[in-house]
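Undergrad: quick one, what's the 3D model for this:
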Amino acid sequence: MRDTTHMPADHPTLPGEKIGVLIANLGTPDNHDYWSMRRYLNEFLSDKRVIDYPAWKWQPILQAIILTIRPFKSGANYRKIWNNEADESPLMTITKAQTEKLRAVLQARFGDRVMVDFAMRYGNPSTPSKVAEMVKSGCSRVLFFPLYPQYSGPTTATANDQFFRALMQETWQPAARTAPAYFDRPSYIEALAQSVERTYPTEAEAPDVLVCSYHGVPERYLTEGDPYHCQCQKTTRLLRERLGWDKARVVTTFQSKFGPEEWLKPYTVEEVARLARAGKKRIAVIAPAFSSDCIETLEEIEEEIQHSFKDAGGQDFTYLPCLNDDDAHIEALAEVVVENLAGWLD
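TA: This next block holds a predicted model:
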């Protein structure tokens, strides 16, 4: 609580002191038309954490070629999955639902002392706008929580960068913390395992192979010190051990390759075809790096990757949705939040 004992009578009214919990997701275009897509892609692909080529080399290619062509293709893909009823992308719909459920869990425990909201790294609502709202609402301390189970520079780090830049705009900065990756947290692994077991309740129904498909990054990031590859491998191992399946039935792959250089391998789109040619007729794909379903899961996995499997002779392809606002997932997220609020709240 703020001490107002010695505040003069004409002092501007201060809001009651609160703790802010700001969860962050990647982002989404405001719509799937050309200009909405171009704005979104420009912000995303201009991020040095995402594309780290020198600006003099990258920006002419981006502005003159990629942003002239790619908004049409990306817009068409977004149209396939768009939530027309709410007029927003599925990522936005799901992130709102996650925020509402997390807010309910935390307010049941801490009451109105905690303010829970969400922001996007790219697009709207922007991280600076949400930090400003929290400060205006009386949040003297803010926990920033990027919703990426595994840490990587192009995801967790750039989200944190934007949060820190937002703090630089505030005259009265709140105290701040960032939540760490939760790739090996037992409650997260349990939530993943439960999602598999709901789809395959008996051994007879289980797929020949469970493909754990993670978003890829350039291979050189591994040698430069990014822990993402190792954390993905550990998530897969812990999930396999929890399910009690042997090593041959659970594989780690990487999707969404972009640009000319080598990325982490094996590539999902190639591996599912190899599995089909090797006689694996029934596979399931799960995406443990994504906290929410989005264009990479609903379009890329459901369309391109599934087609690759079936074109190579595969028969039964199942995509297991992200954890989204599943109750077990929300409990795991709440566990991370409560642990990282230690010392700020009783």
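Undergrad: from here on, just use CA atoms for contacts and neighbour counts.
TA: Will do.
Undergrad: so residue 318, which of the three states?
TA: Three-state call for residue 318 (DSSP: H, G, I helix; E, B strand; the rest coil): strand.
Undergrad: what's the burial count for it?
TA: Using other Cα atoms under 10 Å, residue 318 is surrounded by 17 other residues.
Undergrad: contacting residues around it?
TA: 283, 284, 285 (Cα atoms under 8 Å, 6 or more residues apart in numbering).
Undergrad: can you tell me the helix or strand for residue 108?
TA: Using DSSP states H and E, residue 108 maps to helix 90-110.
Undergrad: let's see this one next, to set against the first:
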Amino acid sequence: MKDQTDRPGEGRLAHAPADHPPVARPRIGILLANLGTPDGYDFWPMRRYLSEFLSDKRVIDYPVWKWQPLLQLIILSKRPFSSGANYKSIWNHELNESPLMTITKAQTAKLRTAVEERYGDGVMVEFCMRYGNPSTESVVRRMVEAGCEKIVFLPLYPHYAGATSATANDQLFRALMKEKRQPAARIVPEYFDHPLYIKALAQSVERAYAAIDRRPDVLVASYHGMPKRYLLEGDPYHCQCQKTSRLLREALGWDKGAIDTTFQSVFGPEEWLRPYTVEHVAELAKAGKKRIAVISPAFSADCIETLEEIQGEIREAFEHAGGESFTYIPCLNDDDAHIAALMAVLGDNLAGWVA
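TA: Alright, predicted model coming up:
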């Protein structure tokens, strides 16, 4: 990559005094951000993780005086046990980490290789987690120390939502506030309708359908839910999910009605976006749709919501209602088509910064 500054690499401070601190050569950084993961599934790692996650005002915006006593005294005395059991059931015991961590590392490694092949070693690729480790602040610090004077920040959420993309951006801004030499930053917008992202989704469906003996009666696109109130307050997430389902159906060449859009992971007393996946799959079974497939387009990597919730609670609801065949289509993860889509998105956002 051609140096975008007018300072020639390591010799750019040749006229500085002898006691001047060393300065790394200028680089550009790409920082991927995912939701996060507990460090372990025992009580205290789970409690720390859940406390950070459920204390985020972007996630739960109830008044602190009302929410925090309930969270700290009641919810966090019980939920770490149940959530920990769920994480234990999907844990990568060989590497002692959650599947989300394993997959995010694999995505980062593939993107790092692709970026180096295209742009050279002047672009640094790292990842951080909004909740848990590695923290956004620690990775930003490391990138600045490595010479990153410009950072492209990519929240790994195809769809925008205040509780995902926005809170990841918030955390980046908090980290930048602590830097003496603050790098320039570009935020990558949502890519829910990017042609290569849609193509990658369609290919994953075609592979899954080719591997089973009989075609499912319906494909359920299950997206992470949010309170309906957020939609009414202006969050575009619901509309973007609907468009992704439509574009996926068109890419597959299917007729209208071939894909149902639903929402999962309901939490708390409020009404959330409907239909709820767990209820909808049961209704499909009762209506005679005995064979279904489920895909999760809003997740860039398989995680607790897909590996445990969809393949556990949601599958059980379908089978209990009379369903006979349940096919889960994995997230795009580190599939080459997904990496190609992310590279295209990054290329658009690196324009003008790299040759």
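Undergrad: overlay the chains and give the TM-score.
TA: Scored against TM-score structural alignment, normalised by the length of structure 1, the superposed chains reach a TM-score of 0.98; 346 aligned residues with a Cα RMSD of 1.2 Å.
Undergrad: helices along the stretch 51-200 of structure 2, start to end?
TA: 64-70, 76-90, 99-119, 136-145, 167-176, 195-210 (DSSP state H, counting those that start in this stretch).
Undergrad: the ones you listed: which one's closest to residue 37 of structure 2?
TA: Evaluated with Cα to Cα, the helices of the stretch 51-200 of structure 2 place helix 99-119 nearest to residue 37 of structure 2, the distance being 7.0 Å.
Undergrad: average distance between that closest one and structure 1?
TA: Compared with structure 1 after the fit, helix 99-119 of structure 2 shows a mean deviation of 0.3 Å (mean Cα distance after the TM-score superposition for structure 1).
Undergrad: quick check: which helices or strands does that helix pack against?
TA: Applying 3 or more Cα pairs under 8 Å, 6 or more residues apart in numbering; DSSP states H and E, one finds that helix 99-119 of structure 2 contacts strand 27-37, strand 123-132, helix 336-350.
Undergrad: return the most buried member of these.
TA: Comparing these by mean neighbour count (mean count of other Cα atoms under 10 Å), strand 27-37 comes out on top with a mean of 24.
Undergrad: and that one, what other elements does it pack with?
TA: Strand 27-37 of structure 2 is packed against helix 99-119, strand 123-132, strand 148-155, helix 167-176, with contacts defined by 3+ Cα pairs under 8 Å, 6+ apart.
Undergrad: structure 1: matching residues for that strand?
TA: The counterpart of strand 27-37 of structure 2 in structure 1, counting by TM-score structural alignment, spans residues 18-28.
Undergrad: mean deviation of the matching stretch from structure 2?
TA: Compared with structure 2 after fitting, stretch 18-28 of structure 1 has a mean deviation of 0.3 Å; criterion: mean Cα distance after the TM-score superposition for structure 1.
Undergrad: still on that earlier bit, name the nearest of the contacts of residue 318 of structure 1 relative to residue 97 of structure 1.
TA: Nearest to residue 97 of structure 1 among those is residue 285, at 23.5 Å by Cα to Cα.
Undergrad: tell me which element that closest one falls in.
TA: Element membership of residue 285 of structure 1 [criterion: DSSP H and E] is strand 282-286.
Undergrad: how big's the offset between that strand and structure 2?
TA: Aligned to structure 2 and superposed, strand 282-286 of structure 1 gives a mean residue distance of 0.3 Å (mean Cα distance after the TM-score superposition for structure 1).
Undergrad: find me the equivalent region of that strand in structure 2.
TA: Mapped onto structure 2 using TM-score structural alignment, strand 282-286 of structure 1 covers residues 291-295.
Undergrad: what's in contact with that stretch?
TA: Applying Cα under 8 Å, 6+ apart, the contact partners of stretch 291-295 of structure 2 are 215-222, 285, 323-331.
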